[in-house]
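[1] below is the structure, and that's it, no one-letter string:
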């Protein structure tokens, strides 16, 4: 496995921030060889990719003598590094006991690997002095940890730094490192094909954060005509009633100057009780309605919603020949118009649905079947612990279904249960489709494989406990988009963009423009 990281050493993580995000202050312990003998670091702040480090060397007289100053403050602008042809990380200001300083960092992240000393010209009452605040080789490095977060490395610059310096001569640094430096999460490469899928400079940006409730959990339906995204929240207590609630949100994407921002609007369409998964359908959104405790008043099933106000909705199917579904979870639409969906028992376990009266199964609904074309529903697959995500391969000859029996609705987990993706062949017998040749396709190594999608090349993507995992059509793990906290679901947008639902956060990953989702193919 290859990860995009610059240095190998003990690291202190810095929370990444996207444009417009709130700055975060992180106090961190110092474990620097030599530096910690004399000085202590106070805080680290990051805003718009500017790192600020403060250190106090005054308690020990050796601090000023060995470190060159009694107090230092460094503002290191990573944006400047990314847009500077020379690729230097340049502190904008330094100050302390020696007075004001103009500093230059020979530590290069973006282009060439020159010297690694932080040297400053400082003015005090005796005149200008050249001071070396620290040698990066001994004390400080800036790069990415294995989770792709911007970090300070505090026990020496070792390991992969050597990829920039060969035989004592400066060489070009890999361009991906510079691009990844502004990301809050890494793109992890397990196999060579992932490099082409992710592209030369993949990025990950935070579009929106809501600390009040987990607004970004499921669905993820991109409406290209309006450049909007529809998402559903995880369950949370309604402040007004105290009852469990799921909120549907419309996300309007604004694109200008190469940047994407998001406006999130809560919407409350009628007739979609406890919405979960969703998919594009007839110009709008087809939601999985899990239903409520009163099955007669709030039946579960599939509900089509118009994408514009007043968000009119219409139920397509609400039962299996009169027997209530458990809690419909995820859905996909075949090119012939049929609708395929999963129905686990999570709703009952979470206290939002009555006791199940059906096994955990995969269904197919034909909206044109039945008497008078009112629709017909049949079971296609059983034998799951908790069937969850579902999708087709690009040629629609394979169906992928995730089984998330590893986690139950009450939050308990059983590591011996399925955290698995199964593949089925779609075969026709007597003019009707059947799922045949069930086989284990892949297992998530972290958490569960929840939402699942394919790209136009047949690769399989699934939201897991550490982000999004990508497998080849042969079941080989190609790479990951690592997101702290994982992702229940996601969807493709335009030309390689992926919208990642991370509970309290909505992310936008930009992959290679040719990496397009098999559903919309845009």
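    Structure's in. What do you need? Everything numeric here is computed off the predicted structure, so don't read it as measured data.

[2] can we go C-alpha only for contacts and neighbour counts from here?
    Noted.

[3] distance of the nearest residue to residue 67 once chain neighbours are set aside from residue 141?
    Counting by C-alpha to C-alpha, 6 or more residues apart in numbering, residue 133 is the residue found nearest to residue 67 once chain neighbours are left out, at 5.4 Å. For residue 133, the distance to residue 141 under the criterion C-alpha to C-alpha, to the nearest Å works out to 13 Å.

[4] still on that earlier bit, ok so the residue nearest to residue 67 is a strand residue?
    Yes: residue assignment for residue 133, taken from DSSP: H, G, I helix; E, B strand; the rest coil, places it within a strand.

[5] what about residue 504, how many residues nearby?
    The local packing of residue 504 (other C-alpha atoms under 10 Å) involves 18 other residues.

[6] who's more crowded, residue 133 and residue 141?
    Neighbours per residue, other C-alpha under 10 Å: of residue 133 and residue 141, the larger number sits with residue 141, 26 against 20.

[7] neighbours of the nearest residue to that one once chain neighbours are set aside, how many?
    Of all residues not flanking residue 141 in the chain, residue 153 sits nearest, at 4.9 Å (C-alpha to C-alpha, 6+ apart). Residue 153 has 26 neighbours, counted by other C-alpha under 10 Å.

[8] residue 153 contacts residue 12, correct?
    Yes: with the criterion set as C-alpha atoms under 8 Å, residue 153 and residue 12 qualify as a contacting pair; they are 6.6 Å apart.

[9] for the stretch 401-522 of the chain, which segments count as helices?
    In the stretch 401-522 of the chain, no segments count as helices under DSSP state H, counting those that start in this stretch.

[10] included below, for side-by-side comparison, is a second structure:
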């Protein structure tokens, strides 16, 4: 099977431009833009960008919700598409499907068609290997978080309202190691014309399926448009992107948020001490003008580096919020996911194309996967991660919390 491979030197425009999401490309612009030795260590001396698949007829095939599942071969991705470019009737049935991309055979199939998918967007996998999907809903069907048993195909509703008020259009979801489900719910569905007027704000939620009531709580209510989210490797921080700079179906507002915020996670359930972690870099489009970076999907590696799908590709920040490098595509990359047998393959959704980059580091969820016996792979270990103020502060925060508990107990 042949893939198109781009070297680290120069990115030549391989794909048809879709208006609105593309930066103007200088043909000499390198794909891998290194701003720090930290990023050079991550990509290695000879990084390559593999074009795995292109969509047909400029359709938005590779849009959101990539989730990696292992199998007895190279694994597969489940991801969500986007309505076709000529979508205009808000009264027609849902237009988005969940697809399966088989990595070994390079074959795409339909996992759940549009008649059942209920406008899916972000997705993740829980510790039991089940698929969690943000279903945005439609005018006549409510939004919900659904959970699918991959083995049986059985689908169940996890959450579909907050004290009787219907959700907007859930965007992204992540599962903490304790089984709690955290998700964002911006009002893009209403802005884009396929959902009714919002009944509730653009909030971030936590749902504890096995905990005491209230199982569902709002953990943050001050975002313009909360979008992607991810925990740090030790789960002491939660990163949430705010894509408020894009309103509706394409109006860009550089005066509105296009950044990533970081919260301290206290007692595994509360968000405190919000900080501006990073602002996604902007680019220039000759037709549209100055475009904000539009941070979307967020993923984290074992060293706590933060990978953000943005307006010009993938932007990578170290745990202190410093932009250490880019994987420059010259177009938007709505989402991404770590995968592969060792968890060091980065799959990038770029709407009309699917890319892969082999890295020298694993995604945070693969921290316990090792390369023993495979001498061809040398990966950065957790012990080799650079020291950052974020890791020190996270450890201090945990110590302070334990000390406070100890002080209360000993004073009784």
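    Noted; the coordinates are in hand. Everything quoted here is computed from the prediction, not taken from an experiment.

[11] distance of the residue nearest to residue 67 of structure 1 from residue 153 of structure 1?
    16 Å.

[12] residue 511 of structure 1 too?
    Relative to residue 153 of structure 1, residue 511 of structure 1 is positioned 28 Å away (C-alpha to C-alpha).

[13] cool, and residue 386 of structure 1?
    The separation that residue 386 of structure 1 has from residue 153 of structure 1, given C-alpha to C-alpha, amounts to 43 Å.

[14] cool, residue 484 of structure 1 as well?
    Counting by C-alpha to C-alpha, the gap from residue 484 of structure 1 to residue 153 of structure 1 is 20 Å.

[15] check residue 268 of structure 1 too.
    For residue 268 of structure 1, the distance to residue 153 of structure 1 equals 47 Å [C-alpha to C-alpha].

[16] in structure 2, which spans are helices?
    37-43, 114-117, 188-191, 389-411 (DSSP state H).

[17] buried residues, the last one. List them.
    The neighbour-count check on helix 389-411 of structure 2 (16 or more other C-alpha atoms under 10 Å) flags 390, 391, 394, 397, 398 as buried.

[18] so what's residue 61 of structure 1 up against?
    When contacts are counted by C-alpha atoms under 8 Å, 6 or more residues apart in numbering, residue 61 of structure 1 is found next to no other residue.

[19] and it, what pairs with it in structure 2?
    For residue 61 of structure 1, there is no aligned residue in structure 2 (criterion: TM-score structural alignment).

[20] residue contacts, the most centrally placed residue in structure 2?
    Closest to where the C-alpha atoms of structure 2 average out (C-alpha atoms, centre = their mean) is residue 297, at 2.7 Å. Neighbour list for residue 297 of structure 2: 172, 227, 228, 229, 241, 308, 309, 310, 334, 335, 336 [criterion: C-alpha under 8 Å, 6+ apart].

[21] pick the one among the residues you listed closest to residue 285 of structure 2.
    Set against residue 285 of structure 2, the nearest of these by C-alpha to C-alpha is residue 310 (14.4 Å).

[22] aligned partner of that closest one in structure 1?
    Looks like residue 310 of structure 2 aligns to residue 464 there (TM-score structural alignment).

[23] state the distance from that match to residue 391 of structure 1.
    From residue 464 of structure 1 over to residue 391 of structure 1 (counting by C-alpha to C-alpha), the distance is 16 Å.

[24] same question for residue 332 of structure 1.
    Looking at residue 332 of structure 1 against residue 391 of structure 1, where the rule is C-alpha to C-alpha, the gap reads 6 Å.

[25] next: residue 422 of structure 1.
    Distance from residue 422 of structure 1 to residue 391 of structure 1, counting by C-alpha to C-alpha: 11 Å.
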